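Chemist: With the input below, show me the fold.
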Amino acid sequence: MKKVSNVFYITVAIIALTVVFGVIAPKTYEQVTTNIQSFVSTSFGWYYLLLFAAFLILAIIVAISPYGRIRLGKDTDRPDFSTATWVAMLFSAGMGIGLVFYGASEPISHYIVNPATEEPGTGAALKEGLTYSYLHWGAPIWAMYGITALALAFFQFRKDEPGLISSTLKPIFGDKMNGPWGVVVDVLAVFATAFGVATSLGFGAVQINAGLNHLFGVEIGFTSQLVIIVAVTILFIISAWSGLSKGIKYLSNTNMVLAVVLLIIVVVVGPTLMIFNIFTETFGLYLVNMLEMSFRTAPLAEDNRSFVDGWTIFYWAWWVSWAPFVGMFIARVSRGRTVREFLLGVIIIPTLFVSFWFAAFGSTAAFVHDSGTDLSELSSELVLFNMFDQLPMSMVLSVIAILLIASFFITSADSATFVLGMQSTKGSLTPPNQVKLIWGVAQSAIAVLLLYVGGLQAIQNTIIIAALPFSFVMILMTFAILKALREERQRMEKLAKGK
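Modeler: All right, here's what the predicted structure looks like:
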C-alpha cells in the first residue's frame, strides 16, 4: 500500500460516511437526495444540454482539424490493442448493462407511456421515441467521453504526466495541481466514478434478478439482489486480480460476441423487415433533428417537462458521473492512436451500433405490444424478458441476456476497480491488488446501499447529484487540452521547419 495517495483515504472515508448514513437513516437519505436531485434537474437542465451539444461540436472540429494528426503517445507508438478488441473495450466500459436494461424498455416508454411531443401509441411516437433513444445513447455521450479521454491520454502518453484528472489541468493552473487543489479534483473524480459505476451495478443486479425470476421463479427483492451483487463481486475481483491485458480484454471480447449474437437472433426472429426499415428512417430523422433534440428544454407550461427531466437530463447527469471512469479507461487502452482516429472511432462506431441496437429491440418491443401483449405497465427490468416470451427461441434469448448482463456487470466493475486504483495511487498503471480489492468491495457496498434505501429512484437521485460538480472540472479539462494541442501543434511545426 506504499503507492496509495491521500485521494484514496479521503474518498474511502467520504464514501463510508455516505454508506453509513444511508444504512442508519434510509428514508432520510432518500428524501434528501430526492430534494437535491429535483433542484439540480430543474435549475441546471439547460446547462447539461448546452454542455453536451458543445462537446459534440468541439469533438468533430478537433477530429477534422490539423490537431487530428497528433498521436496519443510518442510519434513511434502504435496501438496496444487491435481495433476489434479496442471497440469491445469501449462498449464494455462505456455503457454495457444499460443497453440490455433499456434496449426494449426505453423505446416502449417513449412510444406508449410518456412520448416527448407526440400522441401516445402512434407511429409518430414510436419514431420519435427511437430517435430520442439514439440521442440518449449516441453521439453526444461518446463525444463527451472522447474529449475527456483525449485529455487524459494526451497528457499521460504524450507528456508523461501521471494518469490523473488533476494532471490534465496543469496547462491552466500549473504546479498548483500537485498540491491540495489537485487532491480535491481527484477526490471529486473518484467519488463520481464510484457512484456512477455503482449505479450501473444496481441496474445490473435488478435486471439479473428479473431474468432469474422470469426463468426460474427466483423472488424479486433486495435479498436476491444482495446475493447477486455478492456473487458477481467475487467474480470481478478475481478478474481484476488478473490484470488489464487478461481479464478485461477477454471479458470485453466475450461481451461483444454475446451482444452481437443476441442482436442477430432478435433481428432474425423478430419483425426483421420492420427493424431495417424503421432503423433507416429513424436514424435519418436522428441525424436531421439531433441539434433540435439536443437543445430541447421544454420551458413552457404546455411542454412535456417530465420527459426532459426524467430522461434526457437524467442521462446527461449519469454519463457525466461515468466520465472520469470511462475517460480514464478509454485513454488507457488507446495509446498509439492519432487524435483523429481516436475521436472518430469513439464517436461513430458506438453511435451506429447502439442506434441499431435500439432500433432492433425497440421495434420488436413495439411489435409485441401492438400484437396484444401489453408491455407498457411493466417495470423496466421486466420488459425485455416479457418481450422474449412472445418470440421464438425465448428461453435461449433470456439465457443469453442474463449471461450478457452478468458479463457486462463483471467487466464494468473490473474496469472501474482498475481506474479507481489508478486515481488513488498517483496515476500508477499497475495499482496494487489490495487497492483494487478495496475499491471493488466499496463499489458493491454503494450499489447495495442504493438498492436498500430506495431502489432505482435513490440510484437516479445520487448520480445526478454526484455529476454536477465534476461537470465543471470537465469544462476546465476541455480548455486545458485545447491549449495543450495548440502548443503541441506549434512545437511540431517548428521541428518540421528546423529539419
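Chemist: Only C-alpha atoms from now on, for both contacts and neighbour counts.
Modeler: Noted.
Chemist: Go ahead and confirm Ser376 touches Val113.
Modeler: Yes. The criterion here is C-alpha atoms under 8 Å, and Ser376 meets it with Val113 at 6.5 Å.
Chemist: quick one: which of those two has more around it?
Modeler: For Ser376 versus Val113, the count of surrounding residues by other C-alpha atoms under 10 Å is larger for Ser376: 18 against 15.
Chemist: want to put them side by side, so please do this one too:
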Amino acid sequence: MQKLTDASHPVMPILPSLLSITIIGLTLVGALIWQSEFASALAYISSAVDGLLRWWYVALVAFLTAFVLWLGLGRYKNVRLGKDDEQPEYQLFPWLAMLFAAGTGVGLLFWSIAEPIMHFQGNPFSPEGLTPAAASTAIQLSFFHWGLNGWSIFAVVAITFGYFSYRHDLPLAPRSALYPFIGKRIFGFWGHMVDTLSVFATVFGLATTLGLGARQTGTGLKWLFSIEASLWLELAVVAVVTLIATISVVSGVRRGVKVLSELNLLLTLVLLAAFMVIGPFDYMAGLFVQEIGGYLDNLLLMTFYVGANEPGSWQSTWTVFFWGWWLAWSPFVGLFIARISRGRTLREFVFGVLLLPTLITFVWISVMGGTALHSELFSGGGIVDAVNKDVAYALFATIEHLQTSDSVQFVMGFVATLLISVYFVTSADSGALVINIILSGGQLEPPKVARAGWAIGNGVLTAVLLVAGGIAVLQDAVILAALPFSLVIVVMVAGLLKALRSEPLAAPREGCKYSRADEPWTGADDA
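Modeler: A predicted model of the protein is given here:
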C-alpha cells in the first residue's frame, strides 16, 4: 500500500488561508457597512435558488444516509481508521461526550422545544394543527431533522477524513479525498480550492450555531436576572464566550475541549433528570417509545419529501435549512469526529456515530418537547403563545409551566443557561481548532497563535452577522454556504469509494479469480 509521509507535502499551505481570510473579510465589511443591503441580497439569492435546494439537498442527504449504512454493514465494515492493529484512542464515554457536544448541542437546546411546538401548530403531514395527531407528527419531524439523516452527513465526512489520514498518512483535510484521482497534485490548486470551500462552509455553519447560542443565552439571562434583552446583550455574550473559547482552544483537545465536552454531557444528564422527575414522566416515556416507531415507519416518506406539489414554504423553512446547516457544519464536525476516532473500524464508527448521539437526541426531544406538548394538550398550555412571540424563550417558558416551586425553576433555568453557555464555548473552541487543522495542511496541533486568531475571528463574524440582521441572516448565509460544499462531498464520496476498492478486507468480486485488494494502492491512476 503506497503512502505519503508527512515530509512529502507542504506543512503550511498559504493559499487556502489567504483565500479564506479574504472571503470572510469581505463578508464582514459588506455586512457591517451595508447591513440592510447585505440582508436583502442574501434573502434574494436564497429565494432564487430555493427550488434547486429543495430537491438537491433532499436527494443528497438520502444518498449519504444509505451510503453510510452500507459502509457500516457492507464488505468494508472491518476496515479500520488507522493501522490494522490500532485500538481506539478514546474510551466510549469521552468519545460520546465529544461527539454530542461538538455536533448538535447548541442547536438542539435551541430547537428541542421550539421545533415540536411550531410543527404542532401546522405541518404538511397533519391535516389539522393543535391536535394529538399533530403532536405525534411534530415529534417525528423533530426526530427526523435531528436523527439518522443528519448524523449520516457527519459520519461520511468524518470517515473520509479519518480514512485518508490515518490509513494512508495523508493530511487530515478535505483535499486528501482527491488523492485517488490526482495524486500528489492535491497539494496544488484543486486541493487549495477544496480546503477553502470547506473552511467557508464551516465558518458560516459555526456562525449560525453561535448566533443561536448567543440569542438563547441572552434570553436565559433575561429570565434569570431580569436583564433587558437586546442586541447589545447578545454581543456581550458572544464576546465573553469568544474569550473563553480562545483560552480553551489554545490549551488543546485533551485539556480544553475534552474537559468542557464531559462537563456538557454531565450538565445535560442533570437537566434531563430534573425534567424527568418533575415533569410528566409517563407521558415522556410513552411518547419516546411511540414516536420512535412512528419515525421509523415514516422515515422514507420524510427523507424523500420535497413538497413539489405544495406552494408553501414549510420545506424551505425547515428541511432545507436543517440540511444546509448540517452540510455546512459537516467539515467542522466531521473533522473533529475523525480527530477523536482514530483506531475504530467502520462498523464501530458508523453505529457509534449514528446510534449513540441519535438515541440521546431522541430522549432529549421526547423529554423537553414532550413536556411542552403535554402542557399544551393537558395542562392549559401557554407555551405556543410564548414561542410565537420569541422562539428563543421556548425552554424557559416550559420550565415556567412545570408544577414545582419558584426556587426549583430558578435552579433549572440557571443550569439550562449554564449548559447553553458551555455548549456555546465547546462549539466555538472546537470550530477554531478544526479550521486551523484544515488550513495548516492537516496538522493535529496547529500553532497556538493561529488557533486564537480563528477563535476571535469566528466570534467577530457571528457578532457582525447578528448586527446585520440576526437569526434570519445567519440562516440564509448557512443555507447558501453549504451549496458549494455539497458538491465537494460528492467528490469526497467518489474518492473514498475508489480508494476502498484496494482494501485487503474487501471481498473478491463474484466471478473473479482475484480482487483489487491483491494490488497495491497507488493513488491516482496517472499520478
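Chemist: Just list the residues touching Ser376 of the first structure, thanks.
Modeler: By C-alpha atoms under 8 Å, 6 or more residues apart in numbering, the contact set of Ser376 of the first structure is Ile108, Ser109, Ile112, Val113, His369.
Chemist: now that we have these, which one has the most neighbours?
Modeler: Busiest of these [other C-alpha under 10 Å] is Ile108, holding 29 neighbours.
Chemist: contacting residues around the equivalent of it over in the second structure?
Modeler: For Ile108 of the first structure, the aligned position in the second structure is Ile117, judged by TM-score structural alignment. Shown in contact with Ile117 of the second structure (C-alpha under 8 Å, 6+ apart): Ala138, Gly369, Ala372, Leu373, Ile383, Val384, Val387.
Chemist: so after the host helix or strand of Ile117 of the second structure, what's the next helix or strand?
Modeler: Secondary structure assignment for Ile117 of the second structure, by DSSP states H and E: helix 105-121. As assigned by DSSP H and E, the chain's next helix or strand after helix 105-121 of the second structure is helix 132-146.
Chemist: quick check: that following helix aligns to which part of the first structure?
Modeler: By TM-score structural alignment, helix 132-146 of the second structure lines up with residues 123-137 in the first structure.
Chemist: again with stretch 221-235 of the second structure
Modeler: The aligned range for stretch 221-235 of the second structure is 212-226, by TM-score structural alignment.
Chemist: now swap in stretch 250-267 of the second structure and tell me
Modeler: Using TM-score structural alignment, stretch 250-267 of the second structure pairs with 241-258 in the first structure.
Chemist: contacts for that stretch?
Modeler: 85, 88-89, 91-92, 239-240, 400, 403-404, 407-408, 411, 414-415, 418, 433, 436.
Chemist: Widest-spaced pair of the contacts of Ser376 of the first structure?
Modeler: Greatest spatial distance in the contacts of Ser376 of the first structure: Val113 and His369, 12.3 Å, computed using C-alpha to C-alpha.
Chemist: before we move on, the earlier item: what angle sits between the helix holding Ile117 of the second structure and helix 132-146?
Modeler: Interaxial angle, helix 105-121 of the second structure versus helix 132-146 (axes from the mean of the first three to the mean of the last three C-alpha atoms, to 10 degrees): 150 degrees.
Chemist: For helix 105-121 of the second structure, give me the average deviation versus the first structure.
Modeler: For helix 105-121 of the second structure, the mean deviation from the first structure after alignment is 0.7 Å (mean C-alpha distance after the TM-score superposition for the first structure).
Chemist: Figure out how far that helix is from the centre of its chain.
Modeler: 15 Å (C-alpha atoms, centre = their mean, to the nearest Å).
Chemist: With stretch 129-144 of the second structure instead?
Modeler: The answer for stretch 129-144 of the second structure is 23 Å, by C-alpha atoms, centre = their mean.
Chemist: and the aligned partner of Ile349 of the first structure in the second structure, what does it touch?
Modeler: Per TM-score structural alignment, the equivalent position to Ile349 of the first structure in the second structure is Leu356. Going by C-alpha under 8 Å, 6+ apart, Leu356 of the second structure touches Leu96.
Chemist: coming back round to it: so what touches the match of helix 132-146 of the second structure?
Modeler: 106-112, 115-119, 278, 282-283, 285-286, 290, 293-294, 311-312, 315-316, 351, 354-355, 358-359, 362, 366.
Chemist: In ChimeraX, how would I select just the buried ones from those residues?
Modeler: Buried members of these, defined by 16 or more other C-alpha atoms under 10 Å, are picked up in ChimeraX with:
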select :106,107,108,109,110,111,112,115,116,118,278,282,283,286,290,293,294,311,312,315,316,351,354,355,358,359,362,366
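Chemist: Regarding the first structure, what is its longest helix?
Modeler: helix 433-498 (DSSP state H).
Chemist: Now do the helices in the stretch 251-400 of the first structure.
Modeler: 272-294, 305-307, 314-332, 339-370, 380-389, 394-423 (DSSP state H, counting those that start in this stretch).
Chemist: could the ones you listed be laid out in TSV, adding distance to Ile10 of the first structure?
Modeler: Converted to TSV, these look like this (distance: least, C-alpha to C-alpha, whole Å):
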stretch	distance to Ile10 of the first structure
helix 272-294	37
helix 305-307	37
helix 314-332	17
helix 339-370	33
helix 380-389	35
helix 394-423	12
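Chemist: These: which one's closest to Ser200 of the first structure?
Modeler: Taking the helices of the stretch 251-400 of the first structure one by one with C-alpha to C-alpha, helix 394-423 is closest: 7.8 Å.
Chemist: which bit of the second structure covers the closest one?
Modeler: Counting by TM-score structural alignment, helix 394-423 of the first structure corresponds to residues 409-438.
Chemist: Flag every buried residue along the matching stretch.
Modeler: So, applying 16+ other C-alpha under 10 Å, buried residues of stretch 409-438 of the second structure: 409-410, 412-438.
Chemist: Likewise for stretch 37-45 of the first structure?
Modeler: Of the residues in stretch 37-45 of the first structure, Gln37, Val40, Ser41, Gly45 count as buried by neighbour count, 16+ other C-alpha under 10 Å.
Chemist: Farthest-apart pair in these, please.
Modeler: Most distant of these, by C-alpha to C-alpha, are Gln37 and Gly45, 11.1 Å apart.
Chemist: Aligned to Leu170 of the second structure, what sits in the first structure?
Modeler: Per TM-score structural alignment, Leu170 of the second structure is aligned with Glu161.
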